[in-house]
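Enquirer: Sequence unavailable; structure follows:
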């Protein structure tokens, strides 16, 4: 997150003068505040919030402790503002042009999502888990806004005229699943990131199919979604994996029995 933010040391920025001397100027109020937020967010991205102190933020910014308190009443305030900025960035990563197969769009979205999880680990995972000592109504509101932004973007991609309650529940459940799964991955790294990215998209496709089995109107839309999918895309790979299960001894017979009502 710190990338894209101009690094400033000692409270002043440098400009080259003739003869190699560097002219220094004091940061404006807005520039200093932005610098402190950027520095704090970088620290929170790599360490749990309870392990970051005001002194750490001041030292990283090349500022004094009283100066940090001049802009923020305490660590909680700067943490909440940092998380608000991080939340805005994360919400933006769900934005994707409505072009091409649905699963391929979601695959790109989840790639950006996991990039964020990977690079903003400890601070944001503590917030998402709700176990951080820095959690508060303000930080909870940040997460709620991210979840709502993700929810609205996924509904836009589905492009259903009137999403049913079942579809809405499916989308919200998948967002929760993606959140929990990615945080577990962050802690364990049990599978390659690319594999997790694919699995999360396929989880959504499966959830959509289950919803369609319960709702005829969704089934009609599902046919259009599947018609646009490609054999080498996430959905095509999923269908091949599911089809290969029929070769497992006894599985096809068991499924046929379950699908055939008794007379």
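Expert: Thanks, I have the structure now. The model shown is predicted, which means the values in this text are computed figures rather than measured ones. Numbers count the residues shown, from 1 in each chain.
Enquirer: use CA for all of it now, contacts and neighbours both
Expert: OK.
Enquirer: quick one: contacts for residue 251?
Expert: Applying CA atoms under 8 Å, 6 or more residues apart in numbering to residue 251 gives the contacts residue 245.
Enquirer: ok, now how distant is it from residue 242?
Expert: Applying CA to CA, to the nearest Å, the value for residue 251 to residue 242 is 12 Å.
Enquirer: do residue 214 as well
Expert: 20 Å.
Enquirer: Which strands and helices lie in contact with the strand or helix carrying residue 140?
Expert: According to DSSP states H and E, residue 140 maps onto helix 137-158. Counting contacts by 3 or more CA pairs under 8 Å, 6 or more residues apart in numbering; DSSP states H and E, helix 137-158 is packed against helix 75-92, helix 121-129, helix 165-188.
Enquirer: In JSON lines, list those helices along with mean neighbour count.
Expert: Shown next, in JSON lines, are those (neighbours: other CA atoms under 10 Å):
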{"stretch": "helix 75-92", "mean neighbour count": "20"}
{"stretch": "helix 121-129", "mean neighbour count": "21"}
{"stretch": "helix 165-188", "mean neighbour count": "16"}
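Enquirer: putting a second one here so we can go through both:
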């Protein structure tokens, strides 16, 4: 192998090991054995395990960022559904290593590894805002998107720990949470509310948003719930000022 080919091979082998085991459980000897190389050869290319871990993480970060790229065609929730399918496939394939890092419990966490994760979050944030296609996203909307990305991370990591629901169910749940968060933000921002009708007009009954609307409609059919919510929807009357004694 050439110098570049050998280096690329070591990174690929290391990433495979880090994907299936927490990074602190992977040694230089493990990487060398998996690559069919000697321990001194690994050290020839990398000063230590931390360096090869960070390089592996950068490669994984680029791959994960690319999974958020999606053509701006079709209903918004269906685009996001395809994105989350690729995202969760990545989480499932690289579980132990990323779980250790994102939970902050890995001894290999550093400024460099944190920067890689931040770049992935930034890429996801910008991709999602791009799909909303708003000329000037408000600070509130940007915060909503960031909060949803953080929630997707936490939820997917919890799923890795117990896998208590089918992956497809989790995928749909995360997309519907985004739609719900977007709707709540629009309720507070008139400019976004004006765009919301356009988003919903492009949705289909069999898509994630259509399923969410049917679920909410079914919830309102629960006896007494609609009446209770109607009471809460009435603004309170101002209290009369009390007369001074």
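Expert: Great, that's in hand. Note that the coordinates shown come from a computational prediction; the quantities given were computed from them, not determined experimentally.
Enquirer: Got a TM-score for the two of them?
Expert: The TM-score (TM-score structural alignment, normalised by the length of the second structure) is 0.96; 237 aligned residues with a CA RMSD of 0.7 Å.
Enquirer: count of neighbours near residue 18 of the second structure?
Expert: Neighbourhood size, residue 18 of the second structure [other CA atoms under 10 Å]: 23.
Enquirer: matching residues in the second structure for stretch 159-176 of the first structure?
Expert: Using TM-score structural alignment, stretch 159-176 of the first structure corresponds to residues 133-150 of the second structure.
Enquirer: Give me the mean deviation of the helix holding residue 140 of the first structure from the second structure.
Expert: Here the mean offset of helix 137-158 of the first structure against the second structure after fitting is 0.3 Å, by mean CA distance after the TM-score superposition for the first structure.
Enquirer: buried set for that helix?
Expert: 138-139, 142-143, 145-147, 149-154, 157-158 (16 or more other CA atoms under 10 Å).
Enquirer: Which two among these are spaced furthest apart?
Expert: 138 and 158 (30.8 Å; CA to CA).
Enquirer: and stretch 165-179 of the first structure, how far out from the chain's middle?
Expert: 14 Å (CA atoms, centre = their mean, to the nearest Å).
Enquirer: Give me the mean distance between that stretch and the second structure.
Expert: Mean deviation for stretch 165-179 of the first structure: 0.5 Å (mean CA distance after the TM-score superposition for the first structure).
Enquirer: Now the helices and strands packed on helix 137-158 of the first structure in a markdown table, please, with extra columns for distance to residue 53 of the first structure.
Expert: Converted to a markdown table, those look like this (distance: least, CA to CA, whole Å):
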| stretch | distance to residue 53 of the first structure |
| --- | --- |
| helix 75-92 | 7 |
| helix 121-129 | 13 |
| helix 165-188 | 23 |
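Enquirer: now for the ones you listed, which one comes closest to residue 222 of the first structure?
Expert: That would be helix 165-188 among those, by CA to CA, at 11.7 Å.
Enquirer: Next, the angle helix 137-158 makes with that closest one.
Expert: 120 degrees (axes from the mean of the first three to the mean of the last three CA atoms, to 10 degrees).
Enquirer: Give me the angle between helix 165-188 of the first structure and helix 121-129.
Expert: Going by the same axes, to 10 degrees, helix 165-188 of the first structure makes 140 degrees with helix 121-129.
Enquirer: So which elements touch helix 165-188 of the first structure?
Expert: helix 102-119, helix 137-158, helix 193-214.
Enquirer: now do 10 Å
Expert: helix 102-119, helix 121-129, helix 137-158, helix 193-214 (3 or more CA pairs under 10 Å, 6 or more residues apart in numbering; DSSP states H and E).
Enquirer: Going by distance to residue 210 of the first structure, which of the buried residues of helix 137-158 of the first structure wins?
Expert: Nearest to residue 210 of the first structure among these, with distances taken as CA to CA, is residue 158, at 15.2 Å.
Enquirer: Give me the secondary structure label for residue 14 of the second structure.
Expert: helix (DSSP: H, G, I helix; E, B strand; the rest coil).
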